[in-house]
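**Student:** Pasting the sequence and the predicted model now:
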Amino acid sequence: MSNQIACATDDLAPEEALLVELTSADGAAVPVAVVRDEDGDYHAISDVCSHGAVSLSDGEVEGCLVECWLHGSQFDLRTGRPLQLPAIQPVPVYPVTVDGDKVLVDIDAPLAAAS
């Protein structure tokens, strides 16, 4: 697979996140947090916090980071790296393309992966 439509550009205001479920090339469902940062840029990261296995799209977005609502771990939307404990493992980050009013995500070509 390649780019999949995740949402419309007007589905998110700046500093908002949305959970979408996309399908990988092997047919697996992949939960993705599509996030619009304070500058209006779109990002896509795994929706699953690497520390507590909870939804990151339910967390707060500030600037270019998202904070997990359960334990307060913060992740950089560009790299997936944790910026605040207790998380120590990054989350996958996926390429995003905006095509007109569509936000497209390629979950089969992660830019960063949890290690």
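**Tutor:** Yes, it's here.
**Student:** Only C-alpha atoms from now on, for both contacts and neighbour counts.
**Tutor:** OK.
**Student:** Can you name the residues that contact residue 20?
**Tutor:** By Cα atoms under 8 Å, 6 or more residues apart in numbering, the contact set of residue 20 is 6, 7, 31, 32, 33, 34.
**Student:** And the residues you listed, which two are furthest apart?
**Tutor:** The largest distance within these, taken as Cα to Cα, falls between 7 and 31 and amounts to 13.3 Å.
**Student:** Where does the most centrally placed residue in the chain fall, secondary structure wise?
**Tutor:** Geometric centre of the chain, nearest residue: residue 45, 2.4 Å, by Cα atoms, centre = their mean. Per DSSP states H and E, residue 45 falls inside strand 42-46.
**Student:** and here's the other structure:
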Amino acid sequence: MTTWIDACGAHDIEQENVVRFDHEGRTFAIYRSPEDQYFATDGLCTHERVHLSDGLVMDDIIECPKHNGRFSYKTGEARGAPVCVNLNTYPIKIDGDRIMIGLGEPASRLGV
């Protein structure tokens, strides 16, 4: 069952950027694509648990600020060493001007 949580305002994220969202001891990253779509993943790199919100967004890629590992924020797929474990992704819906993240079972659990 999915529980929808108000994460942030839609205009709080610039295009090709990421923001951190913490909820009940978990950290998430919320992205805004160049096409004005929103996506959510786990907020910590699977390599060394660094906050992805401090990373660089380019097209559909988030680059970790510590070792430059890369993930597709749309699918969670690990796309560049040293990362080799994928990120979980979560559904997003827009309610007015608010971004809601769907918590419960991840939308994708690509895993190891």
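**Tutor:** In hand now; what should we look at? Everything numeric here is computed off the predicted structure, so don't read it as measured data.
**Student:** Relative to the second structure, which residues correspond to the strand holding residue 45 of the first structure?
**Tutor:** Here strand 42-46 of the first structure aligns to the second structure at residues 38-42, judged by TM-score structural alignment.
**Student:** Repeat that for stretch 74-94 of the first structure.
**Tutor:** Against the second structure, stretch 74-94 of the first structure falls on residues 70-90 (TM-score structural alignment).
**Student:** which residues in the first structure form strands?
**Tutor:** 4-8, 16-23, 29-36, 42-46, 60-62, 65-67, 74-76, 82-84, 93-94, 96-99, 102-105 (DSSP state E).
**Student:** Residue 60 of the first structure matches what in the second structure?
**Tutor:** Going residue by residue (TM-score structural alignment), residue 60 of the first structure aligns to residue 56.
**Student:** can I assume that match is in contact with residue 67?
**Tutor:** No. Counting by Cα atoms under 8 Å, residue 56 of the second structure does not reach residue 67; the two are 11.8 Å apart.
**Student:** Verify the contact between residue 66 of the first structure and residue 58 for me.
**Tutor:** No. Residue 66 of the first structure is beyond contact range of residue 58, at 9.3 Å (criterion: Cα under 8 Å).
**Student:** Wait, residue 104 of the first structure touches residue 9, no?
**Tutor:** No. With contact defined as Cα under 8 Å, residue 104 of the first structure does not reach residue 9; the gap is 9.7 Å.
**Student:** Mind checking which of those two has more residues around it?
**Tutor:** A side-by-side neighbour count of residue 104 of the first structure and residue 9, using other Cα atoms under 10 Å, places residue 104 first with 23 against 18.
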